[in-house]
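[1] Just the structure for this:
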Amino acid sequence: MAAIRSAFCSNGGNSEMTMTASALKERSLLGLKELSSSEIGSILDRAAYWESRTEKVVPVLKDRFVANMFFENSTRTRFSFEMAEKRLGAEVLNFSAAVSSVEKGESIHDTVRTLESMGIDAGVIRLKPVGLLADLATKVSMPLINAGDGNNEHPTQALLDLYTMKKHFGELKGLKVSIIGDIKHSRVARSNLWALQKFGAEVKLCAPEIMQAPELGSYAPYVSMDEALCADVVMMLRVQLERHAEGLLRSAEQYRLEYGLTEERAALLAPHVIIMHPAPINRNVEIDDAVVEHPQSRIFKQMSNGVPIRMAVVERAMK
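    Next comes the predicted model:
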């Protein structure tokens, strides 16, 4: 923030705001669709650096303050961010909408501006309304990191997915990646699609018709379950059981039989194929219990890779 304030104070007129807005845009992470492959690559490289460090805490962000603002629950993602922030030596404030004045009618915008006015240097934010984050980013003077917004994007999840694939295969170019499940409601699918294609990976989608996002069909084809399993990476998505009331599923068991990664299907995978899942997992729905820790599964490795990725992203926001 000091660099931004310095740039703002040392110039005059409209150029001041332009410089400030440009610096904030470069340090924020709102999504991967508009991010270049070189910028994504630099984040992956920095994550590798942080993973290689043996110290638990490297206080490069000592005396800096970051707020985790979760207007939608996600214990796993919040803990991963908090671990990353504390390993960098930052002071961490955790905000939960469930125990906040947001429930009393205070807007998300006012809440973020309130926390900003208290002197935080960056905000990690997760919310449900699509489009609100992008608008909010134009109205605050601190970097924002998208921890999931509606069914739009979940950039740090996709970054840790790419990092996991790259570590295993060496490179992303030419990889065949199948994303299977509730594409319609998945921000993970979208961020992975945008990012993987920038690196020359071939992405295919697989979902029941009622769970498809037709607008993504022009970017990646929808294929059958049998064809989806002929890939280098099989990425299963969480079945959003809370949407059963909307008629998306006839039953969890029926979904498992038609689109789940069962033990029988896992046995048919080529030996080089890796199994991924963004978690949380509905065991015995989208993936059988025994397959979660299958020798070809990288699910828990994905989770551990989330910390160095988020260290790189948080450091980038407050460098």
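
[2] Only C-alpha atoms from now on, for both contacts and neighbour counts.
    Noted.

[3] hmm, who's touching stretch 161-178?
    44, 192, 196, 199-206, 228-229, 231-235, 298, 301-302, 305, 309 (CA atoms under 8 Å, 6 or more residues apart in numbering).

[4] Show me where the stretch 101-250 of the chain has its helices.
    108-117, 132-137, 155-169, 187-198, 225-228 (DSSP state H, counting those that start in this stretch).

[5] In the shortest one, which of the residues would be classed as buried?
    By neighbour count, with 16 or more other CA atoms under 10 Å as the criterion, the buried positions of helix 225-228 are 225, 228.

[6] Here is the second sequence; please produce its structure so I can put it next to the first one:
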Amino acid sequence: MTEQLDAQGRLRHLLTLEGLPRSVLERLLDRAQAIAERGAGAAPLAGRAVCTLFFEPSTRTRMSFQRAAQRLGADVLNFDASTSSTTKGETARDTLKNIEAMGVHGFVVRHADNGAVDALAAAAAPGTALVNAGDGRHAHPTQGLLDMLTLRQAKGADFSALRVAIVGDIRHSRVARSDLHALRTLGIGEVRACAPAALLPDDATLDGCALYDDLDAALDGVDAVMMLRLQRERMEEGLVPSLEAYHAAYGLTAARLRRAAADAVVLHPGPMNRGVEIDDEVADGPQSLILRQVANGVAVRAAVLEALLGDPPAAA
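    Sure thing, here's the model as predicted:
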């Protein structure tokens, strides 16, 4: 895998949260909190260019990266695969290298294939930085960071006593993987993973987690509930009998949420299937932090872009 840190411990790329030191995660979270409270300062990326290179659809991630880059003073180029030369057979690597040749050295990449962003990072020139905005089922590191920032704002920086439930299609979720990497690195007390057996991963993703197939039991006393989108193609694959059956067993309702701690919070990365994995009353209720997650996405992505493309801190 492409090295994410340089010899001084500064970020070169952000491809995954797996293996990053706790100090790096906390530094990014601290900077994101400062940006959320006070802004990013006087255009630290003025004169630099950032390209959102998305080969998959996106709303929140693409737009928040664009907003973050704008707040930092960067020029933003938006790549649309449906109207690009990829429709004529150009490879993702050639697309990257051509845009790089125009003087662009910051890329935010979303791709359907596991490992695709890592491969592009390996092909990039020295001084070019890539952020993984989601690759296949593999990783979505900035979503993991914004989820941690949201949880930290609600519950404090010490995660050691927290109990968190992750519910839904964990098997196919890059968000769940990045959340789990971050939670472990930040010292989470307990993680409960709840899903039907067909939607649980068959690798080491859930090592150390308590596994549940009963949502009511999984919610008992937890401090945070992280819901995941049910991808509707899972019904076509026969992994879920019906949306109604899934909601009956694994949908988060107001009645079910009452089993959690009284001050429990609810997160969801979006897009939501209302009435499937989460009810309106919960999604729009007082314990929901879903829109705060969206707002935090801008601050987190600004902190990441600044760390990758900004000038290194002056020597003391």
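
[7] Need the TM-score between these chains.
    Put the two chains on top of each other and the TM-score (TM-score structural alignment, normalised by the length of structure 2) is 0.90; 300 aligned residues with a CA RMSD of 1.9 Å.

[8] Separate out the buried members of the contacts of stretch 161-178 of structure 1.
    By 16+ other CA under 10 Å, the contacts of stretch 161-178 of structure 1 give 44, 192, 196, 199, 201-206, 228-229, 231-235, 298, 302, 305, 309 as buried.

[9] can you tell me which residue in structure 1 aligns to residue 273 of structure 2?
    Residue pairing (TM-score structural alignment): residue 273 of structure 2 is matched to residue 282 of structure 1.

[10] how many neighbours does that match have?
    Per other CA atoms under 10 Å, the neighbour tally for residue 282 of structure 1 reads 16.

[11] Isn't it up against residue 238?
    Yes - counting by CA atoms under 8 Å, residue 282 of structure 1 does reach residue 238; the two are 6.6 Å apart.

[12] number of nearby residues for residue 261 of structure 2?
    Close neighbours of residue 261 of structure 2, defined as other CA under 10 Å, add up to 15.

[13] mean per-residue distance, the top helix by length along structure 1 to structure 2?
    Criterion DSSP state H: the longest helix present in structure 1 is helix 299-318. Once fitted to structure 2, helix 299-318 of structure 1 is off its aligned match by 0.6 Å on average (mean CA distance after the TM-score superposition for structure 1).

[14] List of residues touching that helix?
    If you take CA under 8 Å, 6+ apart as the criterion, helix 299-318 of structure 1 is touched by 1, 27-29, 43-44, 46-48, 50-51, 61, 80-81, 83-85, 87-88, 121-122, 143-145, 156-157, 159-161, 163-164, 275-279, 292-293.

[15] By neighbour count, sort out the buried ones in those.
    1, 27-29, 43-44, 46-48, 50-51, 61, 80-81, 83-85, 87-88, 121-122, 143-145, 156-157, 159-161, 163-164, 275-279, 292.

[16] Return the subset of those lying in strands.
    122, 144, 145, 275, 276 (DSSP state E).

[17] Aligned counterpart of residue 264 of structure 1 in structure 2, please.
    Under the alignment (TM-score structural alignment), residue 264 of structure 1 pairs with residue 255 in structure 2.

[18] how about that match, secondary structure?
    helix (DSSP: H, G, I helix; E, B strand; the rest coil).

[19] Let me know how buried it is, in neighbour terms.
    Residue 255 of structure 2, neighbours per other CA under 10 Å, totals 11.

[20] for the one 3 residues further on, same thing?
    One way to gauge burial is a neighbour count; for residue 258 of structure 2, by other CA under 10 Å, it gives 15.

[21] For it, give its distance to residue 225 of structure 2.
    Separation of residue 258 of structure 2 from residue 225 of structure 2 (CA to CA, to the nearest Å) stands at 12 Å.

[22] Would you mind grabbing the residues shared as contacts by the two?
    Joint contacts of residue 258 of structure 2 and residue 225 (CA under 8 Å, 6+ apart) do not exist.

[23] any idea how far the aligned partner of residue 227 of structure 1 in structure 2 is from residue 290 of structure 2?
    Using TM-score structural alignment, the partner of residue 227 of structure 1 in structure 2 is residue 217. Residue 217 of structure 2 is 23 Å from residue 290 of structure 2, where distance means CA to CA.
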